[in-house]
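>>> Could you work out the structure for the sequence below:
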Amino acid sequence: METSVFLAVMAAAALHAGWNALLKIGLDRFLTACLIQIAAGAVALCTLPFVAFPQAAAWPWIALSALLHIGYNSFLARAYQYGDLGQVYPISRGSSPLLVALLSVTLLADSLTAGQWLGLLTLVAGIWLMALRGSQRAAALNAPMLFSALMTACFIAGYTLSDAVGARHNQDALSYSMWLFTVSGMVMALVVAATRGPRAFLRLGPHWKGGLAGGALSLAAYSIVIWAMTQAPVALVSALRESSVLFALLIGSLWLKESLPAIRLLACGLILFGMLVMKLA
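Prediction:
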């Protein structure tokens, strides 16, 4: 992987961790996810006069990705009903790169070397170690949480592959990203209205500043990822993106004064080793 692409994905991972840390705003998980997507769509809408209209071949993938994001947000919110952030986030985010890797080498023209597979599997192992043993006491896994988190991973893999194919067909990653976020924001607004009623927007209103900041960071982070997937194998970009758990850990340690038990440091070491192997392989 070229250094410029590697550094760009690392920046995207940092932005991803940043907007997740920003969003402890007092809403339930589903409304929080919807607020971020609607806000990101509003920011993207403002850029449309300055980007090209997507090619016809890209529109089916934009539509598919917008629908897959509904499933992602729904199962993520459900997973948080049965488990905490420290387990749900790593399990869902750490499982998706494996699915992306298996599907991308099967369905797309991407291929991975033995060294890249080693790096990817090591990184995923580090994320799972952080999920299962990374806290002061390991909470037991329960079936509803595990099922919902793994379904979340399936939807992450689905929209990741959809967007990789769509951006490659469009041959303009920026245009694809801005139109994708605009459409997704509109779809999520309709979902909120249909499932929670128009009064739900009154609950979102007081949180518009945090939502707008988080939406802008989310837009920037995933737009970088979409561009990177046009430059490098999707599986590598997907796995490196999930190194955001390291930045989340750093934020927790420096800002929230959370402790760093030895097992978390070991998990960080595995993730960093996996990243290095993928970069050099």
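>>> can we go C-alpha only for contacts and neighbour counts from here?
OK.
>>> So which residues make contact with the host helix or strand of Gly94?
Assessed by DSSP states H and E, Gly94 sits inside helix 85-107. Applying CA atoms under 8 Å, 6 or more residues apart in numbering, the contact partners of helix 85-107 are 79-80, 110-112, 120-121, 124, 127-128, 130-132, 134-135, 145-146, 149-154, 156-158, 160-161, 234-236, 238-239, 242, 245.
>>> Now the second one, please; I'll put the structures next to each other:
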Amino acid sequence: MDFTVIVVVLLAAFLHAFWNFQVRGSDDKALGIGAIMIGHLPLAIAGLLFVGLPPVSSWPYLLGSAVFHLGYQVFLMNAYRHGELTQIYPIARGVAPLLITLVSMLVIKSDFSQQQLVGITMVSGGIILHGIFQFHRTQTPLTGLALALITGCFIAGYSLVDGHGTRHAGSALSFYGMVTIINGVVFMVYLRLFYPGVLSRISTEGRKILLIGGNLSYIAYVLVLWACLSAPIAVVSALRETSVIFALLLGTMLLKEKLTAMKIVVTIIILAGVITLRLA
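Reported below is the predicted structural model:
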């Protein structure tokens, strides 16, 4: 696999972990996700002004993406009602690359080398192991686990749709810029209907998330979609989820969190998977 693509996706993974680390203190998940979605809009509009609208052939993917992204956001918020970030997020993110690989093989008829399959399995397996350990440690009800798995299905769905949509559009900036605007409008309507008052608090209580999370999250995903132009979507998705490693490292170095044996094992498994994908 091309080294440049790996570096770009790992940079995206770091940015993803970093903005999550910066805004980790938000207890209001509707406010947090709403701030992220609205925070995407300035860069999305600027990107569209620079590269133009995506071609008509990619519009079915835009609509599909809007459905999957909304499902992801709704189920993620509900999952957080039954579990913590360190439990829900690794399960949801870890299962997605495996589902993408399975759908790619069975439905899209994509071919993967044996090394790619091993690498994807190692990365996803390490992330899922971390999430399962967190569930077991706190004895969280299985409702949270079930919602995390459903969230992972939506992640897999939007990853596949966005990856192929970007290929049809020929530009990550063009396709994701339009996706962002559609998602932003749809999610604001959703918040207005089901979470009255949240939108009006974003500019004050959610300002940090809006500015830091919104911009870094947008840049990170544009980099991921750019990588999908030349690399298998399942492989890119697996590499993207290495953000879990960066989150563990940031917590250990900056928050002085305890470096447990389980964290070391998870990190080794994921890194071994990344190396396997590089050699594939």
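>>> Measure how far the helix holding Gly94 of structure 1 is from the centre of its chain, please.
Centre-to-centre, helix 85-107 of structure 1 and its host chain are 10 Å apart (CA atoms, centre = their mean, to the nearest Å).
>>> so how far is Ser113 of structure 2 from the nearest residue to Phe3 of structure 2 once chain neighbours are set aside?
Nearest residue to Phe3 of structure 2, sequence neighbours excluded (CA to CA, 6 or more residues apart in numbering): Arg278, at 7.1 Å. Distance of Arg278 of structure 2 to Ser113 of structure 2, computed by CA to CA, to the nearest Å: 12 Å.
>>> okay, these two: which has more neighbours?
More neighbours surround Arg278 than the other of Arg278 of structure 2 and Ser113, with 16 against 10 (other CA atoms under 10 Å).
>>> For that one, pull up the helix or strand it's in.
Using DSSP H and E, Arg278 of structure 2 falls in helix 261-279.
>>> buried ones in that helix?
Buried residues in helix 261-279 of structure 2, counted by 16 or more other CA atoms under 10 Å: 263, 266-274, 276-278.
>>> what sits against Trp179 of structure 1?
So Trp179 of structure 1 contacts Ala44, Leu45, Leu48, Pro54, Ile62 (CA under 8 Å, 6+ apart).
>>> What are the contacting residues of stretch 11-30 of structure 2?
For stretch 11-30 of structure 2, using CA under 8 Å, 6+ apart, the contacting residues are 32, 77, 80, 191, 195, 198, 208-209, 212-213, 216-217, 219-221, 223-224, 239-244, 246-247, 250-251.
>>> run the last query once more with 6 Å
Met77, Ile209, Gly213, Ser217, Ala220, Arg240, Ser243, Phe246, Ala247 (CA atoms under 6 Å, 6 or more residues apart in numbering).
>>> same thing with stretch 155-163 of structure 1?
Contacts of stretch 155-163 of structure 1 (CA under 6 Å, 6+ apart): Trp61, Ser65, Leu68, Tyr72, Ser96, Val100.
>>> ok, average deviation of it from structure 2?
Comparison of stretch 155-163 of structure 1 with structure 2 after fitting gives an average deviation of 0.4 Å (mean CA distance after the TM-score superposition for structure 1).
>>> which position in structure 1 aligns with Val95 of structure 2?
Counting by TM-score structural alignment, Val95 of structure 2 lines up with Ser95 in structure 1.
>>> what's the average distance of the helix or strand hosting Gly184 of structure 2 to structure 1?
Assigned by DSSP H and E, Gly184 of structure 2 belongs to helix 172-194. Following the fit onto structure 1, the mean deviation recorded for helix 172-194 of structure 2 is 1.6 Å by mean CA distance after the TM-score superposition for structure 1.
>>> helix or strand right after that helix?
As assigned by DSSP H and E, the chain's next helix or strand after helix 172-194 of structure 2 is helix 198-202.
>>> start and end residues in structure 1 for that following helix, please.
Under TM-score structural alignment, the match for helix 198-202 of structure 2 is residues 200-204.
>>> What's the match for Met130 of structure 1 in structure 2?
Met130 of structure 1 maps onto His130 in structure 2, by TM-score structural alignment.
>>> All good on my end, thank you.
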